[in-house]
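*Asks:* the following comprises the amino acid sequence and a computationally predicted model.
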Amino acid sequence: MAYSDGRAAAGFDRVARGDLGYSPRQVEKFMERARAYLEDSSAPPVTSREVRTVSFDAVRGGFDASEVDAALDRLEDAFARRERDELITESGEEAWLREIGQLAGILRGRLVRSDGERFRRPSSAKAPSYSTDDVDAFCVRLLDYLEHGSPMSADEVRTAVFRTVTGDEGYEETQVDAFLDRVVELMAAID
């Protein structure tokens, strides 16, 4: 179903017919599942981690990826708040603080490593990787956030961009991305 202004039933604009966007069928199916759980906790559960890691196929004329991603960010934050509140209700604030403290400790352990030593290098000399300088500078900011409460938002982490370099001149992208996912998890649980 589409609206007269060209938006799909899920409320997202479609990209031009020849451009790539997210699969409308997959997006609508996931959003329906998430909405059902948000409205009724007895529905099949959806977690903030699941929202953060969901991916959709690229199809011609699909949903605008930036609109869907922005909606997913808001949805992830809502589920993270819900998970925090449920943990506090079920186990008390001390349990939540312990969980947050554990995750912060794990993250801090990597952040305090020396520049150039925070993440592994790609296994292939020709593989694209993230600039160590860019990632290390971002990690210094993250450490300042954790240790001194410097302003930083989960959206800044979600949208961080690093220059691409080749092979062992940079950090392995998948490891950096997985680490940043955990940072977002922590920030969403705190805020």
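*Replies:* Good, I have the coordinates.

*Asks:* could you use CA atoms for every contact and neighbour count after this?
*Replies:* Noted.

*Asks:* quick one, longest helix in this protein?
*Replies:* helix 65-91 (DSSP state H).

*Asks:* got the buried residues for it?
*Replies:* 65, 68-69, 72-73, 75-85, 87 (16 or more other Cα atoms under 10 Å).

*Asks:* you'd agree residue 56 is in a strand?
*Replies:* No: counting by DSSP: H, G, I helix; E, B strand; the rest coil, residue 56 is not part of a strand but coil.

*Asks:* this is the other structure I want to compare:
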Amino acid sequence: MSDSDLDVFDGDDEAAPPAFPLTSGRTRGYHRAAVDAFLDAARGAFEDDRKDFGAEDVRAASFPLVRHGYEIAAVDAALGRVEDAFAARTRERAVRSLGVTEWVARAREDAQRILDHLARPAHHRFARTGRLTFGYRVDEVDHVADRISGFLRDGDPLTVEQVRGAAFRMQRGGYREEQVDALLDATVEVMLAVR
């Protein structure tokens, strides 16, 4: 992790300005203390080279929304850089212990599992919620799934930030959120593994 990456860990105290821009008016943002505490914990884990905290923990982080909180986009961008730093460390360790050939082979296997899942027919790629329950909008998820397939199969342009930023409207009888989110997380892991 470079010094510029470590800057995202800088929290605020009484004398220091906020670590991120703040929302104004009625716009809600991430709870400042929750973000600061999480970034302090992440920084400590990275500096102590702990193996019980990694990119997946950063990806799973969530914070309460409050008025006058940190701007969401600024925090999310910083979390992306922190996740990248943890993923790079994991990749370096794995390459040292497994070798490049084995590391690439494992990433290809993971990519193939994603492709196999996404090869299902449109509108049937994930389990659906009940007719009265909301889930992710099917056509929007299928569009992102097609983009991921194109990236993994044909090398079509797609960035980690685009996958991380995928957001879907809700619909009754939509795709189950947890399944879609798990596949997006797996896609990010594959993309970071070969970066």
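*Replies:* Happy to help now that I have it. No experiment lies behind these values; they were computed from the predicted model shown.

*Asks:* TM-score for these two?
*Replies:* Remark: TM-score between the superposed chains equals 0.85 [TM-score structural alignment, normalised by the length of structure 1]; 183 aligned residues with a Cα RMSD of 2.1 Å.

*Asks:* before we move on, back to that, what's the average distance for the longest helix of structure 1 when superposed on structure 2?
*Replies:* For helix 65-91 of structure 1, the mean deviation from structure 2 after alignment is 1.0 Å (mean Cα distance after the TM-score superposition for structure 1).

*Asks:* residue 118 of structure 2: neighbour count?
*Replies:* Per other Cα atoms under 10 Å, the neighbour tally for residue 118 of structure 2 reads 19.

*Asks:* what's it aligned with over in structure 1?
*Replies:* Matched to structure 1 by TM-score structural alignment, residue 118 of structure 2 sits across from residue 111.

*Asks:* pretty sure that match contacts residue 119?
*Replies:* No: the criterion here is Cα atoms under 8 Å, and residue 111 of structure 1 misses it with residue 119 at 9.7 Å.

*Asks:* where do the strands sit along structure 1?
*Replies:* Listed in chain order, the strands of structure 1 (DSSP state E) span residues 20-22, 58-60, 128-131, 164-166, 170-171.

*Asks:* of all those strands, which lies closest to residue 93 of structure 1?
*Replies:* strand 170-171 (36.8 Å; Cα to Cα).

*Asks:* residue in structure 2 paired with residue 80 of structure 1?
*Replies:* Per TM-score structural alignment, residue 80 of structure 1 is aligned with residue 87.

*Asks:* residue 147 of structure 1 too?
*Replies:* So, by TM-score structural alignment, residue 147 of structure 1 is matched to residue 153.

*Asks:* please report the number of neighbouring residues for residue 148 of structure 1.
*Replies:* 9.

*Asks:* if I look at it, how far off is residue 141 of structure 1?
*Replies:* Distance of residue 148 of structure 1 to residue 141 of structure 1, computed by Cα to Cα, to the nearest Å: 10 Å.

*Asks:* for residue 159 of structure 1, same thing?
*Replies:* Applying Cα to Cα to residue 159 of structure 1 and residue 141 of structure 1 gives a distance of 14 Å.

*Asks:* centroid residue for structure 1?
*Replies:* residue 52 (4.4 Å; Cα atoms, centre = their mean).

*Asks:* contacts only, for the residue mapped onto that one from structure 2.
*Replies:* Using TM-score structural alignment as the criterion, residue 52 of structure 1 maps onto residue 59 of structure 2. By Cα atoms under 8 Å, 6 or more residues apart in numbering, the residues touching residue 59 of structure 2 are 79, 80, 83, 185.

*Asks:* those residues: which two are farthest apart?
*Replies:* Farthest pair in the contacts of residue 59 of structure 2, by Cα to Cα: 79 and 185, 14.2 Å.

*Asks:* going along the chain, name the helices of structure 1.
*Replies:* 24-39, 48-53, 65-91, 93-111, 132-148, 154-158, 173-190.

*Asks:* could you report the neighbour count for the corresponding residue of structure 2 for residue 95 of structure 1?
*Replies:* Counting by TM-score structural alignment, residue 95 of structure 1 corresponds to residue 102 in structure 2. Counted with other Cα under 10 Å, the neighbours of residue 102 of structure 2 add up to 13.

*Asks:* ditto for the one 5 residues further on
*Replies:* Here the neighbour count serves as a burial measure; for residue 107 of structure 2 (other Cα under 10 Å) it reads 17.

*Asks:* with residue 139 of structure 1 instead?
*Replies:* Neighbours around residue 139 of structure 1, by other Cα under 10 Å: 20.

*Asks:* before we move on, what about the one 10 residues further on?
*Replies:* Taking other Cα under 10 Å as the neighbour definition, residue 149 of structure 1 ends up with a count of 10.

*Asks:* separation between it and residue 80 of structure 1?
*Replies:* Residue 149 of structure 1 is 20 Å from residue 80 of structure 1, by Cα to Cα.

*Asks:* cool, and residue 29 of structure 1?
*Replies:* Taking Cα to Cα, one finds residue 29 of structure 1 at 21 Å from residue 80 of structure 1.

*Asks:* how much space separates the closest residue in space to residue 161 of structure 2 that isn't next to it in sequence from residue 118 of structure 2?
*Replies:* Among residues not flanking residue 161 of structure 2 along the chain, residue 80 sits closest, at 7.6 Å (Cα to Cα, 6 or more residues apart in numbering). Distance from residue 80 of structure 2 to residue 118 of structure 2, counting by Cα to Cα: 25 Å.
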